[in-house]
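Peer 1: predicted structure and sequence below. I'll ask about it afterward.
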Amino acid sequence: MAFPNSSTPLLPRGSTFVTPSLLWKSGAILAAAGMIAGAFGSHALKRRPGITPEGLSAWGTATHYAIFNGLALFVLSMHPRFSTHKFAGPAIAGGGFVFSGSIMALVLWKLKFLGPITPLGGIAMIAGYITLAL
């Protein structure tokens, strides 16, 4: 059995981990989650005890980012060159889930340890988009 070292790739060479189908499905999940969370925020979240106007605003930001990144992944999945990009799509999808999910968890459950996690999701999303421009 060979043990990994610093030169071992994260994914095997020729890996088809990033596929247009994966990006499409990730986009669908992010967009749907954003819409569901937006509806929850508009109707049920306001009535929860301890939810502040700032929390509702943060919730709105999280839902918007989820939907926008979901739509971006739909478009990305149809691009002939970038639909199989090994970094951009996964960074946008993962960053979107981390960014939006951590904000929602902060608002719902006051999990303060997630505060520093949110910017990491944002950085991943930004890096994914910048990679598309290079």
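Peer 2: Happy to help now that I have it.

Peer 1: from now on I want contacts and neighbour counts done on CA atoms only, so please keep to that.
Peer 2: Will do.

Peer 1: quick check, residue 58 in contact with residue 105.
Peer 2: No. Judged on Cα atoms under 8 Å, residue 58 makes no contact with residue 105 at a distance of 10.7 Å.

Peer 1: distance of residue 108 relative to residue 56?
Peer 2: 10 Å (Cα to Cα, to the nearest Å).

Peer 1: pasting the second one now:
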Amino acid sequence: MKPTTIIQTAAIFGAIAVGIGAFGAHGLKSMLEVSGRLETFETAVKYHFYHSLALFGLGMLAMIKPEWKKLNLSYWGFTFGILIFSGSLYVLCLSGITWLGAITPLGGVAFILGWLGLFWGSFTSPGSK
């Protein structure tokens, strides 16, 4: 993955996280409180934003260490983690479709794979000495 693509993905995800977070705090707060899902929504936003920042850092690292080609696993782990973990929680909170909670852990696994991909990419890539 090109560093600019990683940074652009981070920028889009970051902007979406801020927008969703603000919408949740101002436009949806009372609905989320009534449904008891405010904390779940806040968790989704936190993980979304944390991993947007992680993607940004990954893009910067990819610029500094272009020889670390195996960082792609990290990119895809963070990206799918945001989409599956945070995405499923957003839909759960807004729709009440509870079976989505069953796929949320897959997003968590994707996040873990993203972090392990960062480790693996730095450890096994040429020039990582």
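Peer 2: Sure thing, it's come through. Remember, it's a predicted structure, so these values are computed and weren't measured experimentally.

Peer 1: would you mind reporting the TM-score between them?
Peer 2: Once superposed, the chains reach a TM-score of 0.80 (TM-score structural alignment, normalised by the length of the second structure), with 116 aligned residues with a Cα RMSD of 1.9 Å.

Peer 1: where do the contact lists of residue 108 and residue 56 of the first structure overlap?
Peer 2: Shared contacts of residue 108 of the first structure and residue 56 (Cα atoms under 8 Å, 6 or more residues apart in numbering): none.

Peer 1: to which residue of the second structure is residue 44 of the first structure aligned?
Peer 2: Under the alignment (TM-score structural alignment), residue 44 of the first structure pairs with residue 27 in the second structure.

Peer 1: okay, now that match: neighbour count?
Peer 2: 12 (other Cα atoms under 10 Å).

Peer 1: residue 48 of the first structure now?
Peer 2: Neighbours of residue 48 of the first structure under the rule other Cα under 10 Å: 10.

Peer 1: could you do the one 3 residues further on as well?
Peer 2: Burial of residue 51 of the first structure, expressed as a neighbour count using other Cα under 10 Å, amounts to 14.

Peer 1: report the separation between it and residue 41 of the first structure.
Peer 2: 10 Å.

Peer 1: residue in the first structure paired with residue 89 of the second structure?
Peer 2: Residue pairing (TM-score structural alignment): residue 89 of the second structure is matched to residue 103 of the first structure.

Peer 1: host element of the residue nearest to its match when sequence neighbours are not counted?
Peer 2: Distance criterion Cα to Cα, 6 or more residues apart in numbering; nearest residue to residue 103 of the first structure, sequence neighbours excluded, is residue 62 at 6.2 Å. Per DSSP states H and E: residue 62 of the first structure is located in helix 53-77.

Peer 1: pull out the buried residues from that helix.
Peer 2: Neighbour counts over helix 53-77 of the first structure (16 or more other Cα atoms under 10 Å) mark 55-56, 58-77 as buried.

Peer 1: now do stretch 75-94 of the first structure
Peer 2: 75-77, 82-94.

Peer 1: and for stretch 91-108 of the first structure?
Peer 2: Buried residues in stretch 91-108 of the first structure, defined by neighbour count with 16+ other Cα under 10 Å: 91-104, 106-107.
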